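> No sequence on hand, only this structure:
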């Protein structure tokens, strides 16, 4: 089960299977993908916070909830489609992590744009303890975040690491005692910024790590053309000239 709540332009999705430490069964993974796809095209939603109920973020996939009759390729294909939806989500996505984020649950958190952790957060690539190899995009993401040797350490030894070490490695953006309040403030800041420009920059950064400089420059040129065709670029310019502290961005297309 996944709860959805709204506070103006900020939407919070809460993984709500505390009895299973928020491990997600096939229906839950499908629901997460469905909710993110709907929010991606919902102009009223500008920022999404992903968190877990009951003092745990997510214990990964619920192996007990999987059908023994279903082919593993079918299961993994479904999981891969959810991972793509998370990685390509066009709006700012914040993981608020308390307690354990392990296995696919760890890589779900790391796929978000920002990770805000409580001091009690723990992260683990525990696949080897289950006789499995890394999944949910971790083989692609981890080396980009921490480098190849550290990625191998985390995955092959399958150790749990604390919030501070995760931050030092670059897996966590902030460790905060009052992580919920901090995340709410961060989400409001992001929601007040130009939505189209943020979406463009997010996509450029995500693609840039695997592109040449020429490809990145070409993509930046196209993105700026889109930005300049919205109401937000003129609003930002006028706000700069008039010294307006908090301009109201719309994201609306301005070409007529």
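The structure has been received and is ready for your questions. The model shown is predicted, which means the values in this text are computed figures rather than measured ones.

> from here on, contacts and neighbour counts on C-alpha atoms
Fine.

> what about the strands in the stretch 151-256 of the chain?
Ranges of strands in the stretch 151-256 of the chain, per DSSP state E, counting those that start in this stretch, are 160-162, 174-175.

> among these, which is nearest residue 153?
Across those, residue 153 has its closest neighbour in strand 160-162 (11.0 Å, Cα to Cα).

> quick one: buried residues of that closest one?
Of the residues in strand 160-162, 160, 162 count as buried by neighbour count, 16 or more other Cα atoms under 10 Å.

> Same check on stretch 134-153?
Result for stretch 134-153 [16+ other Cα under 10 Å]: buried residues 134, 135, 136, 137, 138, 139, 141, 142, 146, 151.

> Then stretch 49-64?
Neighbour-count burial for stretch 49-64, counted by 16+ other Cα under 10 Å, picks out 49-53, 55-62.

> can you tell me which residues contact the residue nearest the centre of the chain?
The chain has residue 112 as the residue nearest its centroid, 1.6 Å off, counting by Cα atoms, centre = their mean. Contacts here follow Cα atoms under 8 Å, 6 or more residues apart in numbering; on that basis residue 112 touches 86, 87, 92, 93, 94, 95.

> In addition, the following structure is provided for comparison:
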């Protein structure tokens, strides 16, 4: 869900440095709730990535305030003239962003500092790599305001932690500390609190420096494996590795290995 006035921060909410697209999903305004303008901008730019109109190797989700994202702006919910219409619009906008994130098919890294609650937790579950700190906390938070989850949380969470644990987390509105989040697979790594964003950015840059087509293919295979039989997955893997071997990046990677040099995937993409 989204509800926030335009940011007054001088820093752009959506910007690209090299091959990394950074989207600030929250700001210090409105209690670090979702940044409506950033989601709108991010959705449009992610569609450009999906259409091949923008060259992006990785997507980095950050919060510019004290937290990654504390969820939707509940005060805005309360002041809406007609809450059902307002909340449906917010959910549709949020889901458009989630769908665009998926359609872009680029590795997503989340810098999960502080709280990731409600919609913030939903976003963490859409990241391929999520890095937090010892003070990171995740919480569904919907039940506490009498609402049900959005942002795909009821779809992603059972796939990460299993159905029984997902039900327990959501129905008891469990606060998950960094240690449990790491052991349950909700976080990929835990670093010092003041290093969360730099570590996440470093991971995004490392991913973006690699082979983009192979990254996209691996991401798709991992996503689709949940609904495929082993036989179907083996077939898809064989098709993928065969096709990539003829791609510029695949040719460069294999040739570089044989020639005992570091591959230059960027040059291969533009040749």
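Nice, thanks for sending it over. It should be emphasised that the depicted structure is a prediction, and the values quoted were computed from it without experimental measurement.

> still on that earlier bit, quick one: buried ones out of the contacts of residue 112 of the first structure?
Using 16+ other Cα under 10 Å as the burial test, those include 86, 87, 92, 93, 94, 95 as buried.

> circling back to that earlier point, so which of the strands of the stretch 151-256 of the first structure gets nearest residue 229 of the first structure?
Ranking these by proximity to residue 229 of the first structure (Cα to Cα) places strand 174-175 first, at 34.5 Å.

> If we ignore the residues flanking it in sequence, what's nearest residue 172 of the first structure?
With Cα to Cα, 6 or more residues apart in numbering as the criterion, residue 172 of the first structure has its nearest non-adjacent residue at 5.0 Å, and that residue is residue 115.

> Report whether that neighbour is found in a strand, as I expect.
Yes. Counting by DSSP: H, G, I helix; E, B strand; the rest coil, residue 115 of the first structure is part of a strand.

> Tell me which residue of the second structure lines up with it.
In the second structure, residue 115 of the first structure lines up with residue 130, judged by TM-score structural alignment.

> isn't residue 141 of the second structure right up against residue 173?
Yes. If you go by Cα atoms under 8 Å, residue 141 of the second structure and residue 173 touch, sitting 5.8 Å apart.

> out of those two, which sits in the busier spot?
For residue 141 of the second structure and residue 173, the more surrounded residue by other Cα atoms under 10 Å is residue 141, and the numbers stand at 26 against 17.

> Can you tell me the SS state at that one?
With three-state DSSP as the basis, residue 141 of the second structure sits in coil.

> Contacts only, for the counterpart of it in the first structure.
The pairwise alignment with the first structure assigns residue 141 of the second structure to residue 126, based on TM-score structural alignment. If a contact means Cα under 8 Å, 6+ apart, then residue 126 of the first structure has 102, 103, 155, 158, 159, 160 as its contacts.

> Same question for residue 107 of the first structure.
Neighbours of residue 107 of the first structure in contact, by Cα under 8 Å, 6+ apart: 135, 136, 137, 138.

> what residue of the second structure matches up with the third one?
Yep, that's residue 137 of the first structure we're talking about. So, by TM-score structural alignment, residue 137 of the first structure is matched to residue 152.

> And stretch 172-182 of the second structure, how far out from the chain middle?
Relative to the centre of its chain, stretch 172-182 of the second structure is centred 18 Å away, using Cα atoms, centre = their mean, to the nearest Å.
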